[in-house]
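J.: Kindly return the folded structure for what I paste below:
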Amino acid sequence: MTEVRPSQRMRDLGVVQHGADILAEPAGAFELPAEKTAAERVIEQLTVAMGRIAQAHDFSGKGMGLAAPQIGIARAAATVRPAEAGTEPIVLLNPRITASSEEMDEQYEGCLSFFDVRGMVPRPLRIAVEATALDGTTQVTVCERGLARLVHHEIDHLDGLLYTARMRPGVEPIPVGEYRQTGRAWAYER
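T.: Predicted structure coming up:
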């Protein structure tokens, strides 16, 4: 029996795969509060999709995120489920990074839209993110370490970027079969 590739499992779960035009284009912003109902609908679709995906793969070590373009919706919405048990998912509408630390680290990331490989990606250890609430107000959240990595990854999706665009020149993704950190948290110095 032929083993199903990880990317095919994600495709079967409704995740748009690498090469699709929607992943290479900036997502459209919501006009809030005018488009509150549309934003709520997209958030619900992201939540349902994340539930399906979480049943198929263990994300407990690093957490997971999903951007609307990854489920075929070209709107600026993403949801991030932090690795810490019992932590509520973070909903990001029209997010943008307004500040980032100069201190960086480089760790492997995976992407639901090309789940057959993992890539070593440098990211800031701390970012400030401005997002719009459903009522149209602006919220700023500061994220650090693994959460900063997850949130930055999802905002990149909304900007039409995959993590490979962030990798250092000459560094290539490795096949998931060679990756030995599934289920483990990212490591940070204290």
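J.: Please count neighbours and contacts with C-alpha atoms only from this point.
T.: OK.
J.: I'd guessed residue 95 sits against residue 131; true?
T.: Yes - here residue 95 lies in contact with residue 131, judged by Cα atoms under 8 Å, at a distance of 4.2 Å.
J.: out of the two, which sits in the more crowded spot?
T.: residue 95 (26 against 22; other Cα atoms under 10 Å).
J.: what ranges do the helices span in this structure?
T.: Assigned by DSSP state H, the helices in the chain fall at 6-12, 36-56, 145-158.
J.: Pick the most deeply packed of these.
T.: helix 145-158 (a mean of 24; mean count of other Cα atoms under 10 Å).
J.: related to what we said a few turns ago, now the helices of the chain in a markdown table, with distance to residue 180?
T.: Putting the helices of the chain into a markdown table (distance: least, Cα to Cα, whole Å) gives the following:
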| stretch | distance to residue 180 |
| --- | --- |
| helix 6-12 | 15 |
| helix 36-56 | 18 |
| helix 145-158 | 18 |
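J.: And this one, please, so the two structures can be compared:
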Amino acid sequence: MPRCTPSPRLGIAAPQIGITRAAAVVQPAESGAGPIVVLNPRVTDVSEESDEQYEGYLSFFNVRGKVSRPLRMTVETTSLNGATVTNVYQRGLDRLVKYEIDHLDGLLYTDRMQSGVLPIRVEEYRQTGRAWAYDS
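T.: Sure, this is the predicted structure:
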């Protein structure tokens, strides 16, 4: 079963560092995987199947919140040479890419949490002992 361990260094969106562009970079945790660059992303399809996992945000470093996201999504982006590229992301990688796209849209993971559900403290999150896990 592939594991995708959340880390505060997995991605960054341009607006987070004061750049007003629709650009983000995601670095998958898998060794040897290169960065994923998304420019002008547009989500064109999402699976009906979803799961709920804990997410965090560097600015809220002491809490984590459970967020439901689709298990697969299709994203159109612009390549560095200006061509339109379509990629399908799934089982964890889609979560990371969508998380960064949300930043481009001015959303945080807390905006995606169920109404009335509050984030939990990192100490409590660590007690769950669970990294993101998906069936192959």
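J.: so which of the helices of the first structure comes closest to residue 187 of the first structure?
T.: The closest of the helices of the first structure to residue 187 of the first structure is helix 145-158. By Cα to Cα, the value is 8.7 Å.
J.: Which elements pack onto the closest one?
T.: With contacts taken as 3 or more Cα pairs under 8 Å, 6 or more residues apart in numbering; DSSP states H and E, helix 145-158 of the first structure sits against strand 64-67, strand 77-81, strand 96-100, strand 117-124, strand 126-132.
J.: Could you rerun that using 10 Å?
T.: The elements that helix 145-158 of the first structure packs onto, with contact taken as 3 or more Cα pairs under 10 Å, 6 or more residues apart in numbering; DSSP states H and E, are strand 64-67, strand 77-81, strand 90-93, strand 96-100, strand 104-109, strand 117-124, strand 126-132, strand 138-144.
J.: and the angle for it with strand 138-144?
T.: On the basis of axes from the mean of the first three to the mean of the last three Cα atoms, to 10 degrees, helix 145-158 of the first structure is oriented at 130 degrees to strand 138-144.
J.: Would you mind getting the average deviation of helix 145-158 of the first structure from the second structure?
T.: Compared with the second structure after fitting, helix 145-158 of the first structure deviates on average by 0.4 Å (mean Cα distance after the TM-score superposition for the first structure).
J.: and the angle for that helix with strand 117-124?
T.: Orientation of helix 145-158 of the first structure against strand 117-124 (the same axes, to 10 degrees) gives an angle of 110 degrees.
J.: Specify, as a residue range, where stretch 102-111 of the first structure falls in the second structure.
T.: Against the second structure, the aligned range for stretch 102-111 of the first structure is residues 48-57 (TM-score structural alignment).
J.: Show the end-to-end separation of that stretch, please.
T.: One end of stretch 48-57 of the second structure sits 26 Å from the other (Cα to Cα, to the nearest Å).
J.: And that stretch, what's buried?
T.: Of the residues in stretch 48-57 of the second structure, 53, 54, 55, 56, 57 count as buried by neighbour count, 16 or more other Cα atoms under 10 Å.
J.: shared neighbours of residue 95 and residue 131 of the first structure, anything?
T.: Residues touching both residue 95 of the first structure and residue 131 (Cα atoms under 10 Å, 6 or more residues apart in numbering) are 76, 77, 138, 139, 140.
J.: Now for residue 61 of the second structure, how many residues are close by?
T.: Residues lying near residue 61 of the second structure (other Cα under 10 Å) number 11.
J.: and residue 60 of the first structure, what does it touch?
T.: Counting by Cα under 10 Å, 6+ apart, residue 60 of the first structure has contacts 54, 81, 82, 83, 84, 85, 182, 183, 184, 185.
J.: please redo it, this time with the cut-off set to 8 Å
T.: 83, 84, 85, 183, 184 (Cα atoms under 8 Å, 6 or more residues apart in numbering).
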